[in-house]
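Asks: below: sequence and its predicted model.
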Amino acid sequence: MRVLIRLTLAAATCSTLLGAAPAPAPTAVAPYTEGHQFVRLSPPVKTSPREVTEVFWYNCAHSYQLEQPLEEWAARQDPPVVIRRIPAAWPDQPVMMAYARLYYTLDKLGVAQREALPVFHAVRDEGMDLTTEDAVVDWATGEGLDPAAVRTAYESQQVQDETRDAPALREKYRTSEMPSVIVGGTFRTSPFMNPEGVDGTVPVVDYLYRHAGGAPSR
């Protein structure tokens, strides 16, 4: 019940209309404190201090708003940061499981990042339901993808296994908010922890990335 209530709250918050201004350029130092703008995972997830992980949902307005600013931040780093994506999914939420399957299908085809904004646009702006195989294939065909390749990927054992494991992967990072960003497997932040919402998230990620030792020494 506790997870469901949190999920419902997060989903309701995700229904906020789009249109927020782009996130401001992050600064190297900011007065962010543990327990307020970010939390520490206990125990941490064993991973590289350079790893930045985002838990997201294609039908979440905040995930949509964060997509481009987070990618632009990642591209500005030296060397660039590759964001690891985890689709937010609960085993008793079939719609979220379906969108996890869509993500892993695109990932198997090597186009998940390229098609991220088009998927968000289709789902959030155009109200498309991409929770069935036929709907995914039709949409992907319109995006110029080979429909046979999309169907093969969608039905593959790899994608089915990754979709099945998505809830456990999300739970590993102990998050029920979408989007959430985890830095170095140790620190987690989200728009729900910042007074500025999505606009305040990227500066906190930048601060945590440096604080966690992810950024190379100058």
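Replies: Sure thing, it's come through. Predicted, not measured: the structure shown is a model, and the values here were computed from it.

Asks: from here on, just use CA atoms for contacts and neighbour counts.
Replies: Fine.

Asks: what helix or strand is the residue lying closest to Ala166 once chain neighbours are set aside on?
Replies: With sequence-adjacent residues excluded and distances taken as C-alpha to C-alpha, 6 or more residues apart in numbering, Ala166 is closest to Ala89, at 6.2 Å. In the assignment (DSSP states H and E), Ala89 maps to no helix and no strand.

Asks: please compare the first structure with the one that follows:
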Amino acid sequence: MLRRILLAACLAIPALSFASAEHPEEGTDYTVLKTPVQTQNPKKIEVISFFAYTCPHCYTYEKTLEPWAEKLPEDVEFVRVPVAWSDKYFQYSKAYYALEALNKLHPYHETLFEAVIKQRKDFPTIESIADFLATQGLDRDDFMKAANSFSTKMKNDRAFKTWQAYNIDGTPANAVNGKYVTAPHMVGTREGAIQVMEFLIDKERKAKK
């Protein structure tokens, strides 16, 4: 989903590496937060992916981001944070954390993404998501129990506070170690955004030393 930001038209074409991604500039390719956000694990460099299941650019970006995230070194912790701009979309973030609690993000995270973006399915309630995922082989009762759990509520509340603390106003977007925000629309390409994250991760790694 887009909020106030319109993504650059180049996101609709194959990603290219722009010069700015190779030599990132503060204020253009990334921003520095005036007030750093506390990370979940201070011992590691935290990378956050802010996304929404209703965002077609997030779905496309995931294809580039996921293979990169799977190969991150041990000192980097990758975290997804679902963004719900209003109560109308809150069921999607509940679904994400329910799948996480059940250790079923693979394959159902992608399954839900594809249903919303490619198949244009509408899920107005968490129950409707549960019904759909049940047709894909997921136990409906287990899913609903996880979705309505206190743990999921706490994670949902934390997700809301997190994207607000980072002042996220459009998806997809990324944050690095509580200090920096970057996004494909800032850099110009999906691959370029990953290059900027690598630059910021290295910057934080050097700072820790």
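Replies: Yes, it's here. Fair warning: this is a prediction, and the values are worked out from it, not measured in the lab.

Asks: please state their TM-score.
Replies: TM-score of the superposed chains, computed with TM-score structural alignment, normalised by the length of structure 2, equals 0.83; 204 aligned residues with a C-alpha RMSD of 3.0 Å.

Asks: how many neighbours does the residue in structure 2 that Glu162 of structure 1 lines up against have?
Replies: With TM-score structural alignment as the criterion, the equivalent of Glu162 of structure 1 in structure 2 is Lys155. Here the number of neighbours of Lys155 of structure 2 (other C-alpha atoms under 10 Å) works out to 16.

Asks: residue contacts, Lys155 of structure 2?
Replies: Counting by C-alpha atoms under 8 Å, 6 or more residues apart in numbering, Lys155 of structure 2 touches Tyr97.

Asks: counterpart of Gly142 of structure 1 in structure 2?
Replies: Match for Gly142 of structure 1 (TM-score structural alignment): Thr135.

Asks: ok, now which ones touch the aligned partner of the residue nearest to Ala166 of structure 1 in structure 2?
Replies: Here Ala89 of structure 1 is matched to Ala84 in structure 2, going by TM-score structural alignment. Contact analysis of Ala84 of structure 2 by C-alpha under 8 Å, 6+ apart lists 52, 90, 92-93, 160.

Asks: related to what we said a few turns ago, then the match of Glu162 of structure 1 would be within a helix, right?
Replies: Yes - under DSSP: H, G, I helix; E, B strand; the rest coil, Lys155 of structure 2 falls within a helix.

Asks: from Met197 of structure 2, how far out is it?
Replies: When distance is defined by C-alpha to C-alpha, to the nearest Å, Lys155 of structure 2 is 25 Å away from Met197 of structure 2.

Asks: then Cys10 of structure 2?
Replies: On the measure of C-alpha to C-alpha, Cys10 of structure 2 and Met197 of structure 2 end up 19 Å apart.

Asks: among the contacts of Ala84 of structure 2, which are in helices?
Replies: Among the contacts of Ala84 of structure 2, DSSP state H puts 90, 92-93, 160 in helices.

Asks: neighbour-wise, which of these leads?
Replies: Ser93 (26 neighbours).

Asks: contacting residues for it?
Replies: Shown in contact with Ser93 of structure 2 (C-alpha under 8 Å, 6+ apart): 52, 82-84, 156.
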